[in-house]
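[1] Give me coordinates for this.
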Amino acid sequence: MRACGRKTGWRRMLDSGDSQPEKVRVLANSLEKLRTHGGLTADRLRADRTGVSSPLLSLAATRRYANVHELDLPDAAVALVCDCVRDDLYDSQRIVADAVLGLGVLGQPLTDAGIEAHVTRALYELALGRRRETLLSHWHPLHAALSVAPIPAPSDRYLRGTTELAVLRELAYQLARRDIYSVGAKNVVRTDTGPASDNSARGRVVVVGGAVMDATFRTKQLPAPETSTEALGFSLSPGGKGLMQAVASARLGLHTSLVAAVATDRFGDAIVDYLEREHVDTSLLKRVPNADTPFTGVFQQQLGDSIAVNWRNEKQIRLESRDVFDRREELAGSDVLLVTFEVPRDTLEDTVALAHDRSDDRPIVIVTPGQPYTDDEVSADTLAQIDYLVAHAWELEPFARHSAFDPDSVARTLLAFGVKTLCLLVTGGCNAYSRPMRDVLRVAAPPAIYKESSVARDAFCAALAAQLIDNESKFSEDVARWATAAMSCAASDFPRRNSLPTRRRINDLLEASQL
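    Below is the predicted model of the structure:
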């Protein structure tokens, strides 16, 4: 379900009735009772003597969250619900769930967006009636502050009897889904592999690429020319291959910095805030004043297929070679350098060259060729400096030159130019071509419900970096399998707002796929 209208957006949970799994029904009933009085708080869960909170406290995901963070179950349960509201609900759903449960998840974003303090205080009052009153009386300003297109404001009666129930059932569904997929808490990794702010992290990764805002429309099908169709949902969130690879690396416990050009407008500030929440170092960003943040329009279908339209605003937002040169010490000191074609071609070539300044102890260079350059080809010298090229088949067409396009033939051409390893991502896995050219290493991905997601390749690149660091730069079938499993995790968890996996999530999937 993705909320988009009062009579349509809530329908999946409202109409499912007895077909809902028992766990979802029990969790939804618990949440409905916990919305009353002061809402969902750890103190209330501790004081519960009626068993109302037991479905939430007994979730395996809650127990994992508690173990990872060394929390007691009530604190872990509240934190897990907050994560779920923040990351797995959409648009009006998040706003309604946050208010009726009194969580305060959106308190700071609303304040930062200019909502007056007395309004945010009232939105999280102890009395449920006061929270509802504030929600309804400020329905449109709250949505506007979060850049969410609002559905029509419901009446008080409809909010109580229909909207809230639908939202809480969707929240219960997402909590149960986390249990099924052994995720625990989405933004959490194990304490021995978690994000670190010092040199104790597993490895040092620098990403050079793009950071944009994604405007994502979720739809059943794309409209035919000169027609329109209704979207199932809409979200506005930070994106870009560089940004997502940085977040994916940080999720895997790597000390990660992003080198990208970011505007100083409100969308640029939102990008920086998001990176910092995800434990990505933002000190190497280039902030560009008086510029507009680039946008990508994404049309995402139900099984993960998507198409995108990029507006890079290259005249204003542009990472130049001198910007990377100014950060050369950080690049040279990294274990892995991830670079995307989102930066100008000259910048990419100079960045890759900088990584080779220290021939004795240089970083591993992983390059993502999306979108392929239209103005010119990457030089042969640059290709010879790439350790891993991670590509989709269609992105290799510019390298076919004037011959008929055949991925295997192009792969051999790239290896002849000096690329050490080509990881060709295909439906259901990865084909790895390495020098010296022998047999192709074909690694099948654990099965996923969804065909792909826009961040699947980003998860692969980050996981490849993590495994190469863990295995002293040695590429093997096990390394490829782990990276491919990370890609499968991102695809499997596609409906979430951000499906980039943790190490535990990847290991769980590999273990389950071998049973």
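[2] Could you use CA atoms for every contact and neighbour count after this?
    OK.
[3] Residue 476: how many residues sit nearby?
    By other CA atoms under 10 Å, the residues close to residue 476 number 13.
[4] actually residue 277, not the one I typed
    So residue 277, with other CA under 10 Å, has 12 neighbours.
[5] mind checking how far it is from residue 366?
    As for residue 277, its distance to residue 366 is 25 Å (criterion: CA to CA, to the nearest Å).
[6] Would you mind measuring from residue 507 to residue 215?
    To residue 215, residue 507 is 32 Å away according to CA to CA.
[7] The structure of the following sequence is requested for comparison with the preceding one:
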Amino acid sequence: MNTSDPVAGLDRRERGNIVVVGSANMDLVVHAARLPTSGETLLGGGFETCPGGKGANQAIAAARLGASVAMVGCVGDDAFGATLLNGLASDRIDTAHMQRLKAVPSGIAMITVAADGANTIVVAPGANVRLTPELVDAAADLIANAGMLVCQLEVPVDAVRRAVDVAVRHGTAVLLNPAPAQPLPDDLYAQVDFLIVNETEAQALTGIAVSDIAAAREAADALRRKGARTVIVTLGAGGVWYSGPEGESHMTAPRVDAVDTTGAGDTFAGGFAAARVRGAGLSDAIAFAQRAAALSVMKKGAQSSIPMRAEVDAHLPAA
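    Predicted coordinates:
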């Protein structure tokens, strides 16, 4: 972790360059009037396949929201894999370090979306679990010369740790979205410049039920004590609580009519990263990310809903 502001000011690197180490999945989406209860068979409505995966979603969000982006990860040598790579390339994301593995299925996510926009997601990681520290090492120069490294936990933690180690050695800022949440060693927290968690992830990592702003503050403080430099707790329609060296505050969320919340958190993470590497201060970067996420929930799909930077600037005022 850097001891000074990890992205502000002049630097030898070209700012705007983001490397995402993470997952790419094909989302299999069923729409229903509501989410099923345990053991219930529920008749749904429309079905669609949509490119997704937290890594790919965040990469595409960062690219559409103003950054130059490269991605490191794995897909299968199947039709889903080809579609996923083509989707990344169509957003001008560098896929030179996306491995296409033979005889391995691409990752998939089974998603149910209710009429009110709520969703449930179950992921079969497929090729994503084949991302190794050695494959990350092959992209070390890319990470070393980036403005920010962005990681999640849908790929093996060993690969994430290797990427973070490379970033820290070379002064590259580290953003970690620990999703799906799992126990993490304190030495990894101590390498993270920006830790972005939602209520569920914050509770899983701290044991604190994040039901309001006070609880979000308590969880953020606990995560900072573990070593994370700046913690951002996203609260959906309840806004964002952040805490770090630049201060702490609650920021309200833009009011919109949600259609599908799938990918909103990824849009937030990618938008925040894109804003930070172009020099935005912490609160301005959060506000930009909130506006991007608000626009995304007004459309269906994880990636198809991610807005372009011009849309964010034009359609929603600052939070």
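[8] what's the TM between chain one and chain two?
    The TM-score (TM-score structural alignment, normalised by the length of the second structure) is 0.87; 301 aligned residues with a CA RMSD of 2.3 Å.
[9] if we can go back for a sec, name the residue in residue 507 and residue 215 of the first structure with the higher neighbour count.
    Set side by side, residue 507 of the first structure and residue 215 show more neighbours around residue 215, with 18 against 15, by other CA under 10 Å.
[10] Quickly find the element holding the aligned partner of that one in the second structure.
    If you follow residue 215 of the first structure across to the second structure using TM-score structural alignment, you land on residue 28. Per DSSP states H and E, residue 28 of the second structure falls inside strand 25-31.
[11] Now do the buried residues in that strand.
    Buried residues in strand 25-31 of the second structure, counted by 16 or more other CA atoms under 10 Å: 25, 26, 27, 28, 29, 30, 31.
[12] Which residues are in contact with the third one?
    Residue 27 of the second structure makes contact with 49, 50, 51, 52, 53, 108, 109, 110, 111 under the criterion CA atoms under 8 Å, 6 or more residues apart in numbering.
[13] if we go to 6 Å?
    49, 50, 51, 52, 108, 109 (CA atoms under 6 Å, 6 or more residues apart in numbering).
[14] how much space between it and residue 113 of the second structure?
    Using CA to CA, residue 27 of the second structure is found at 12 Å from residue 113 of the second structure.
[15] same check, this time on the second one
    Applying CA to CA, the value for residue 26 of the second structure to residue 113 of the second structure is 15 Å.
[16] How about the alignment partner in the second structure of residue 249 of the first structure: what's its closest non-neighbour residue?
    Applying TM-score structural alignment, one finds that residue 249 of the first structure aligns to residue 62 in the second structure. With CA to CA, 6 or more residues apart in numbering as the criterion, residue 62 of the second structure has its nearest non-adjacent residue at 4.2 Å, and that residue is residue 270.
[17] ditto for residue 302 of the second structure
    residue 263 (4.4 Å).
[18] Aligned counterpart of that neighbour in the first structure, please.
    Residue 263 of the second structure maps onto residue 455 in the first structure, by TM-score structural alignment.
[19] show me what contacts the counterpart of residue 204 of the first structure in the second structure?
    Aligning on TM-score structural alignment places residue 204 of the first structure opposite residue 17 in the second structure. Residue 17 of the second structure sits next to 68, 69, 146, 147 when contact means CA under 6 Å, 6+ apart.
[20] ok, 10 Å please
    62-63, 66-70, 142-143, 145-149, 273-274, 277-278 (CA atoms under 10 Å, 6 or more residues apart in numbering).
[21] Please flag which of those sit within helices.
    Secondary structure defined by DSSP state H assigns 62, 63, 142, 143, 273, 274, 277 of the contacts of residue 17 of the second structure to helices.
[22] What lines up with residue 228 of the second structure in the first structure?
    When the first structure is aligned by TM-score structural alignment, residue 228 of the second structure is paired with residue 419.
[23] quick check, that match in a helix?
    No: counting by DSSP: H, G, I helix; E, B strand; the rest coil, residue 419 of the first structure is not part of a helix but coil.
[24] Now that it has come up, it's in contact with residue 378, right?
    No: in this structure, residue 419 of the first structure is not within contact of residue 378 by CA atoms under 10 Å, at 11.9 Å.
[25] Which one's more surrounded, these two?
    residue 419 (24 against 18).
[26] Drop anything exposed from the contacts of residue 17 of the second structure.
    62-63, 66-70, 142-143, 145-149, 273-274, 277-278.
[27] Now do the SS call for the spatially closest residue to residue 450 of the first structure that is not a sequence neighbour.
    By the measure of CA to CA, 6+ apart, the closest residue to residue 450 of the first structure outside its immediate chain neighbours is residue 303, 4.7 Å from it. Secondary structure state of residue 303 of the first structure, per three-state DSSP, is coil.
[28] which one in the second structure is aligned with residue 303 of the first structure?
    In the second structure, the residue paired with residue 303 of the first structure is residue 116, using TM-score structural alignment.
[29] Tell me which residue of the first structure matches up with residue 132 of the second structure.
    So residue 132 of the second structure corresponds to residue 320, using TM-score structural alignment.
[30] Confirm for me that that match is in contact with residue 344.
    Yes: in terms of CA under 10 Å, residue 320 of the first structure counts as a neighbour of residue 344; the distance is 7.4 Å.
[31] What sits closest to the spatially most central residue of the second structure if chain neighbours are left out?
    For the second structure, the residue sitting closest to the mean C-alpha position, by CA atoms, centre = their mean, is residue 266 at 3.8 Å. In space, and not counting its chain neighbours, residue 266 of the second structure is closest to residue 58: 5.0 Å by CA to CA, 6+ apart.
[32] how many neighbours does the one you found have?
    Residue 58 of the second structure, neighbours per other CA under 10 Å, totals 37.
[33] same deal with residue 162 of the second structure?
    18.
[34] Now do the contacts for it.
    132, 133, 134, 135, 136, 137, 140, 168.
[35] cool, and residue 426 of the first structure?
    Residue 426 of the first structure neighbours (CA under 10 Å, 6+ apart): 391, 392, 393, 442, 443, 444, 445.
[36] Redo those residues as TSV? Include neighbour count.
    Formatted as TSV, these follow (neighbours: other CA atoms under 10 Å):
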residue	neighbour count
391	19
392	19
393	17
442	17
443	21
444	17
445	23
